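A.B. asks: Got a predicted structure here, sequence first:
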Amino acid sequence: MHRTARTAIAAAALTLLPQLAFAHTGVGDVHGFSHGFAHPLGGLDHLLAMVTVGIFAYQLGGRAIWAVPVTFVALMAVGGALGISGVDVPFVELGIALSVVVLGLVVAFGVKAPLAVAMALVGFFAIFHGHAHGEEMPADASGLAYGLGFMLATGLLHLAGIGLGMAIGRFGEAYGSRYVRGAGAAVAVAGVGILAGLI
């Protein structure tokens, strides 16, 4: 099996871990889990940023295919815990909008950042996304179930981004990277629209 395919399968398995934990702990409630799962899917800013993290990971290749998404999910969980606990994080909405612009530009320009830099970049923005998720948790939801829900949804969005990058890349070496970069540019433009309040 091709190394990239093996890495993608490993990333998919990692995204299932929260679901498995939820199934076996017996502590989560369905209400919290479903709300948590739906939250990243309900906002264009979250959707664009999380899918673009997957595309960015695909562009970097190698260990980044799993390390970049896992870093995002882990630090998003930290941000979520802060939001659930009522700990204030300044400029959350600005940070989320900027994440769409910056991640889109990184993909558009095909930035080959060192792995540590890529992980730090996505981790920084993940805290804002996580805080927004945590802050909007329903009062009657289980924090653990809610957190597992948004972590699983985010992991699946990262996988979608990796898959999208791979699918676009299949157009061929000559044009595949152009289309991937074009997708990044479109995301960055959408991010500017979100930042300006136009979207």
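C.D. replies: Nice, thanks for sending it over.

A.B. asks: switch to C-alpha atoms for all contacts and neighbour counts from now on
C.D. replies: Will do.

A.B. asks: Tell me where the protein has helices.
C.D. replies: 3-25, 30-38, 44-60, 64-85, 92-108, 115-135, 143-169, 176-195 (DSSP state H).

A.B. asks: residues in contact with the residue nearest the centre of the chain?
C.D. replies: In the chain, the residue lying closest to the centroid (Cα atoms, centre = their mean) is Met50, at 2.8 Å. Listed by Cα atoms under 8 Å, 6 or more residues apart in numbering, the contact partners of Met50 are 154, 157-158, 161.

A.B. asks: which ones are touching the residue lying closest to Phe56 once chain neighbours are set aside?
C.D. replies: Closest residue in space to Phe56, ignoring its immediate chain neighbours: Val107 at 5.7 Å, by Cα to Cα, 6 or more residues apart in numbering. Neighbouring residues of Val107 by Cα under 8 Å, 6+ apart: 52, 55-56, 59, 180-181, 183-185.

A.B. asks: right, and out of those, which lies closest to Leu144?
C.D. replies: Comparing the contacts of Val107 against Leu144 with Cα to Cα picks out Thr52 as the nearest, at 26.2 Å.

A.B. asks: for the contacts of Val107, which one is nearest His131?
C.D. replies: For these, the nearest to His131 is Thr52 (19.1 Å; Cα to Cα).

A.B. asks: let's bring in a second one:
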Amino acid sequence: MNSKARYFQILGLAAFLLPLYVNAHPLHGATGDVGFLSGIIHPLESFDHVLTMLAMGLWLSRSAKQTIYFMPWVFVALMLIGSSLIFMPVEIVHAENIMNLSVLLLGLMLAFRFKASLLIEALIVGNVMVFHGYVHAYDIWLDVDAFAYTVGFSVATVMLMATGIAANQLFNRLEDKYSLAGRTI
């Protein structure tokens, strides 16, 4: 069997298993949340949050240096605004799917180094954060100690974004060091 066929078999198997791991709350019990520590742990154990925040960090690292320090907190504020939407009597249908598609779009834009206008970028990033907050709303607001959980959740979110920023800076250094641009092979 050639390597392309093997690649597509593995990709198909991964796609088959994806719904379990992309779900915002895989294998997550209703009584598992008890405050700050749960708030720190939850973003690190839910695959959607890790991917989303790393993508946000990678995206953020493309912006101006001055914005890197305060934008993670703006992103957390947007996420908390999204989580407060559960108090509205209107349910957002397919919020998790919308968030996942936004992250996919963001990832494709990152992968292909697509440059969009600031307004389009702000809409995509804002959409990701607001819907991500909405998807995680029940974890935040229905916790035994919602305030402590929210603080822990926010701290872990910023740490994941900082990891994305650091990863992008490492990628850029490696690209500069091992770039084949201008060399003939």
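C.D. replies: Perfect, thanks for sending it. Keep in mind the model is a prediction, meaning the values are calculated, not measured.

A.B. asks: Tell me how the two chains score on TM-score.
C.D. replies: After superposition, the two chains reach a TM-score of 0.67 (TM-score structural alignment, normalised by the length of structure 2), with 148 aligned residues with a Cα RMSD of 2.8 Å.

A.B. asks: related to what we said a few turns ago, pick the most buried one from the helices of structure 1.
C.D. replies: Most buried of the helices of structure 1, by mean neighbour count (mean count of other Cα atoms under 10 Å): helix 44-60, with a mean of 26.

A.B. asks: In structure 2, point out the residues matching it.
C.D. replies: Residues 47-63 of structure 2 are where helix 44-60 of structure 1 aligns, with TM-score structural alignment as the criterion.

A.B. asks: so where is stretch 147-158 of structure 2 in structure 1?
C.D. replies: Counting by TM-score structural alignment, stretch 147-158 of structure 2 pairs with residues 144-155 of structure 1.

A.B. asks: Kindly report the same for stretch 9-29 of structure 2.
C.D. replies: Under TM-score structural alignment, stretch 9-29 of structure 2 corresponds to no residues of structure 1.

A.B. asks: Give the full set of residues in contact with the residue sitting furthest away from the middle of structure 1.
C.D. replies: In structure 1, the residue that sits farthest from the middle, by Cα atoms, centre = their mean, is Ala174; the gap is 27.9 Å. Not one residue lies near Ala174 of structure 1 by Cα under 8 Å, 6+ apart.

A.B. asks: could I get the contacts of Met50 of structure 1 as JSON lines with distance to Gly123 of structure 1?
C.D. replies: Formatted as JSON lines, the contacts of Met50 of structure 1 follow (distance: Cα to Cα, whole Å):
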{"residue": "Thr154", "distance to Gly123 of structure 1": "13"}
{"residue": "Leu157", "distance to Gly123 of structure 1": "16"}
{"residue": "His158", "distance to Gly123 of structure 1": "13"}
{"residue": "Gly161", "distance to Gly123 of structure 1": "17"}
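
A.B. asks: Over in structure 2, see which of the residues you listed survive.
C.D. replies: Among these, the contacts conserved in structure 2 (both residues aligned by TM-score structural alignment, their matches' Cα atoms under 8 Å) are 154, 157-158, 161.

A.B. asks: Out of those residues, the closest to His39 of structure 1 would be?
C.D. replies: Thr154 (9.5 Å).

A.B. asks: Report the contact partners of the closest one.
C.D. replies: Contacts of Thr154 of structure 1 (Cα under 8 Å, 6+ apart): 40, 50, 73.

A.B. asks: mind running it again at 10 Å?
C.D. replies: Contacts for Thr154 of structure 1 (Cα atoms under 10 Å, 6 or more residues apart in numbering) come out as 15, 37-41, 46-47, 49-51, 69-70, 72-73, 76, 148, 160.

A.B. asks: how far away is the nearest residue to Leu60 of structure 2 once chain neighbours are set aside from Ile10 of structure 2?
C.D. replies: Of all residues not flanking Leu60 of structure 2 in the chain, Ile68 sits nearest, at 6.5 Å (Cα to Cα, 6+ apart). Ile68 of structure 2 is 37 Å from Ile10 of structure 2, where distance means Cα to Cα, to the nearest Å.

A.B. asks: now do Leu51 of structure 2
C.D. replies: Counting by Cα to Cα, the gap from Leu51 of structure 2 to Ile10 of structure 2 is 20 Å.

A.B. asks: cool, Asp176 of structure 2 as well?
C.D. replies: Applying Cα to Cα to Asp176 of structure 2 and Ile10 of structure 2 gives a distance of 32 Å.

A.B. asks: Next: Met161 of structure 2.
C.D. replies: 29 Å.

A.B. asks: Could I get the contacting residues of Ala55 of structure 2?
C.D. replies: For Ala55 of structure 2, the contact set (Cα under 10 Å, 6+ apart) comprises 49, 61, 103-104, 106-107, 110, 125, 160-161, 163-165, 168.
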